[in-house]
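Enquirer: What shape does this take:
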Amino acid sequence: MVINEDLMLPTREPVMLLDPEGRPTAGDGAALPAPDDLLRGLAGMVAARRFNEQSSVLVRQGRLAVYPSSYGQEACQVAAAQVLGDGDWLFPTYRDTAAAVARGVDPVEVLGLLKGDWHSGYDPYERRVAPLATPLATQLPHAVGVAHAGRLRGEPTVVLAMCGDGATSEGDFHEALNFAAVFRAPVVFFVQNNQYAISVPLSRQSAAPSLAHKGVGYGVPGELVDGNDLAALLSVLSAAVERARSGAGPQLVEGRTYRLQAHTNADDATRYRTDAEVAAWADRDPLLRLDAYLRAEGLLDDARAAAHADAAERLARQTRDGINVDVVPDPADLFAHVYSRPTPQLVEQLAQVRDELSRDEPSRDEPSADASNRAEAR
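Expert: Just a heads-up that it's a prediction; the model follows:
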């Protein structure tokens, strides 16, 4: 297939359908998604914002070990989940917990990895959401593999693979794009450019005009979009998904957004960025932007907004109550999911662990040390 090179380069300015004040920029608004899709997106962003807030509180309470917040990036999170069909796959990063929740994964299970529980915390096949990936870009070749396998089986599956700007500096990113292009895998690579890879600004990572330009060298079309404009994200990502589903191959989409909070709770963002910079991006808040447009169009009133807030609060309560339940770990789980059929070595190791644990348990016929001490005290 001959690729039209003129169609591969992204636009100089990000695609935008609603400006930061919520005013349409597309003339008559014909390119805007349907009102129901925008209302669904706003509800999802309100829930995602509350989920970010609640998760950050759980870290301070010692219930989560760490939380990489996507506060300020909710438009990217919700749009990524909303454009996919039931048979499609989402491959998230560690920061994409809100996207996984928007896809339908139990919020308590989504946070399992960040709490320190075993494995990914949820069944990836139930909602077709791959495990959260902590190493940068390692999930991208896996996403291409799933998409390629689906194509070989004749399935209409599309994979949306998420990553950050820092991941584009990793070899896995480039290998994944090259493989996807050569084999025409139905993958949408979605880069959330939130301006920093921890403390490293984008200017110290890449000299390209945009990250969307990085696809050109591999024969992958690139698209640059305002990552705080949910309407534009839904439009661009939906088109990319359907393009991939039609057999036209992969596409790279860069959403320019901003991480309003620190990299994680262990990060001091004031050491590498100014309050003025953060405030300028806060004025581009994706929730306020879409809220303003929907109210101006008469599609949103206080009653509907209150319903969105109530639903978000129920999600926060579900998350809080679930995380606050202490789970008693079973050491046997260490051996249960290594192979589909346990090897002799695993069987031997499990038996050894059970034997050692049984020796530590107090005999039923003998009082425990604590019981003996209590008896002596009396």
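
Enquirer: Going by C-alpha atoms from here, please, whenever you check contacts or count neighbours.
Expert: Fine.

Enquirer: where's Val146, which helix or strand?
Expert: helix 139-152 (DSSP states H and E).

Enquirer: got the angle for whatever helix or strand comes next after that helix vs helix 139-152?
Expert: Counting by DSSP H and E, the next helix or strand C-terminal to helix 139-152 is strand 159-164. Here strand 159-164 runs at an angle of 170 degrees relative to helix 139-152 (axes from the mean of the first three to the mean of the last three CA atoms, to 10 degrees).

Enquirer: Next, the structure of the following sequence, for comparison with the previous one:
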Amino acid sequence: MATWFLVIIYLAFISLGLPDSLLGSAWPVMQPELNASLDSAGVIAMIIAAGTIVSSLASGKMIEWLGTGKVTLISCLMTAAALLGFSAAPSLLWLLLLAIPLGLGAGSVDAALNNYVAAHYKAHHMNWLHCFWGVGATMGPIIMSFYMADQGSWRGGYAAVAVIQFALVVILLVTLPLWSRIAAVHEQNKAGEEPEAEQYGNDKSTTGAPAKANIFGIKGVKTTLIAFLFYCGVEMTVGLWGASFLVGTRELDAQTAAAWISMYYGGITIGRLLSGFITLKVNNKILIRSGQLIAMAGGILLLLPLLDSFLLVGLILIGLGLAPIYPGLLHETPARFGKENSTRLMGYQMAVAYTGTTLLPPLFGFIAAKTTVAIFPFTVLLFLSLMFLSAENVNRVIRAKRTGI
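Expert: Model prediction:
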């Protein structure tokens, strides 16, 4: 039963990734049909991101009130309805309005599922969970391109993804009683077991303790939030501006640049699949640090005046390096800061992560427009370095907490 239930969680994360890549792939066709300006897609994306940030911040209270199962169900219903609305939207104004429930639903389900898996499953499941997000993000443009090629319309693509989301809603509704039942089974199995001290070490004194009123007063929380900010900032910056760097600075053709960026995302997806197996032998602390160093090595390859083929290697290395960092940091939340604090803190981490996704790539674009896109490798290395320093600072705080030094 627990295995099949985990499959449902994986399916939910595929559905979370499906809408993320639809807008960008459909916008060249949507824009003229809706008589919208080119930058209107950015406004829609900003509204979605804002809704995601708000729902992530509120997710802790919502999960405590309704439970993970109901929050996931309601969130998926919201996203399904919003996507169906997208497929029938008569104007840009409707898309702007529908972007609100789409963002609110995405943030809640993201925080809820991450917290549930971090609390009840091993580290490899967290990596595979985010691997399935990559599967969904990859499937979205494929579905959209099929409908645009077959019917010449983007509306069928949004409708198809909405149908998939509604099917998941039905599955979640039928399996709703399992959420608390499976969680209780996990708690019984963990009773009498040694906490996962091999990673960062659970603070045994926090087991069963009340949640901290001031989450930000816990040592290491602010620094780990900075790590999340720069992780998502660099992931999205590479994805959004990498092709522009390749075309504008290295004079690659647009098709080749797009293909190489897809390999960057492929590196993230495959890297998370592999990381799930690696965590069976290697703890998250080592895996996160190794990933950061691999990503920095990839960034250095982008900076050096080497053959163009090394640019592709650099992008793939960045993707592979980034792969274990985000799920690893999420999975360590209960172990680092106490399970009683993880529900609320997971929502804050999601909110800060989406803030990095929303603000840092446009910030780079603004600076690059005033200077040159050739600053791309330097910016990537700066973001990676700040993330690395933040994560290492958290390691020192946790180590000092465990040893009492």
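
Enquirer: Work out the TM-score between the chains.
Expert: After superposition, the two chains reach a TM-score (TM-score structural alignment, normalised by the length of the first structure) of 0.25; 159 aligned residues with a CA RMSD of 7.0 Å.

Enquirer: before we move on, back to that, pull out the buried residues from the helix holding Val146 of the first structure.
Expert: Gln139, Leu140, Pro141, His142, Ala143, Val144, Gly145, Val146, Ala147, His148, Gly150, Arg151 (16 or more other CA atoms under 10 Å).

Enquirer: In this structure the fifth one contacts Ala161, no?
Expert: Read it as Ala143 of the first structure. Yes: look at Ala143 of the first structure against Ala161 with CA atoms under 8 Å: they come within range, at 6.3 Å.

Enquirer: Give me the common contacts of the two.
Expert: Phe91, Val187 (CA atoms under 8 Å, 6 or more residues apart in numbering).

Enquirer: Okay, Leu140 of the first structure and Leu113 of the first structure: tell me how far apart.
Expert: Distance, Leu140 of the first structure to Leu113 of the first structure, by CA to CA, to the nearest Å: 19 Å.

Enquirer: Tell me which residues touch Ser108 of the second structure, please.
Expert: Thr52, Ser55, Ser56, Ala58, Ser59, Val71, Thr72, Ser75.

Enquirer: so who does the fifth one touch?
Expert: Taking CA under 8 Å, 6+ apart as the criterion, Ser59 of the second structure is in contact with Gly107, Ser108, Ala111, Ala112, Thr343, Arg344, Gly347.

Enquirer: If we use 6 Å, what do you get?
Expert: Applying CA atoms under 6 Å, 6 or more residues apart in numbering to Ser59 of the second structure gives the contacts Ser108, Gly347.

Enquirer: in what helix or strand does it lie?
Expert: helix 40-66.

Enquirer: List the buried residues in that helix.
Expert: Here helix 40-66 of the second structure shows 41, 44-60, 62-63 as buried, counting by 16+ other CA under 10 Å.

Enquirer: picking up where we left off before, export the contacts of Ser108 of the second structure to a markdown table and tack on distance to Ala243 of the second structure?
Expert: Shown next, in a markdown table, are these (distance: CA to CA, whole Å):
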| residue | distance to Ala243 of the second structure |
| --- | --- |
| Thr52 | 26 |
| Ser55 | 31 |
| Ser56 | 30 |
| Ala58 | 35 |
| Ser59 | 35 |
| Val71 | 37 |
| Thr72 | 35 |
| Ser75 | 33 |
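
Enquirer: Ala176 of the first structure: which of the buried residues of helix 139-152 of the first structure is nearest?
Expert: Pro141 (4.7 Å; CA to CA).

Enquirer: Find the nearest non-adjacent residue to the closest one, please.
Expert: Once flanking residues are discounted, Pro141 of the first structure sits nearest to Ala176: 4.7 Å by CA to CA, 6 or more residues apart in numbering.

Enquirer: Run the angle between the one helix or strand that neighbour maps to and strand 159-164 for me.
Expert: Ala176 of the first structure belongs to helix 171-182 when assigned by DSSP H and E. Counting by the same axes, to 10 degrees, helix 171-182 of the first structure lies at 150 degrees to strand 159-164.

Enquirer: Name the secondary structure element that contains the residue nearest to Thr237 of the second structure when sequence neighbours are not counted.
Expert: Nearest residue to Thr237 of the second structure, sequence neighbours excluded (CA to CA, 6+ apart): Pro361, at 4.7 Å. Element membership for Pro361 of the second structure (DSSP H and E) is helix 339-370.

Enquirer: same thing with Ala118 of the second structure?
Expert: Per DSSP H and E: Ala118 of the second structure is located in helix 92-120.

Enquirer: need the next SSE after that helix, C-terminal direction.
Expert: Counting by DSSP H and E, what follows helix 92-120 of the second structure is helix 123-151.

Enquirer: Show me what counts as buried in that following helix.
Expert: In helix 123-151 of the second structure, counting by 16+ other CA under 10 Å, buried: 123-145, 147-148.

Enquirer: how far is it from where the chain is centred?
Expert: 13 Å (CA atoms, centre = their mean, to the nearest Å).

Enquirer: cool, stretch 344-360 of the second structure as well?
Expert: Per CA atoms, centre = their mean, the centroid offset for stretch 344-360 of the second structure relative to its chain is 10 Å.

Enquirer: Not counting its own residues, what contacts it?
Expert: Looking at what lies outside stretch 344-360 of the second structure - CA under 6 Å, 6+ apart - the contacts are Ile53, Ser56, Leu57, Ser59, Gly60, Ala111, Leu225, Phe228, Leu229, Cys232, Gly233, Met236.
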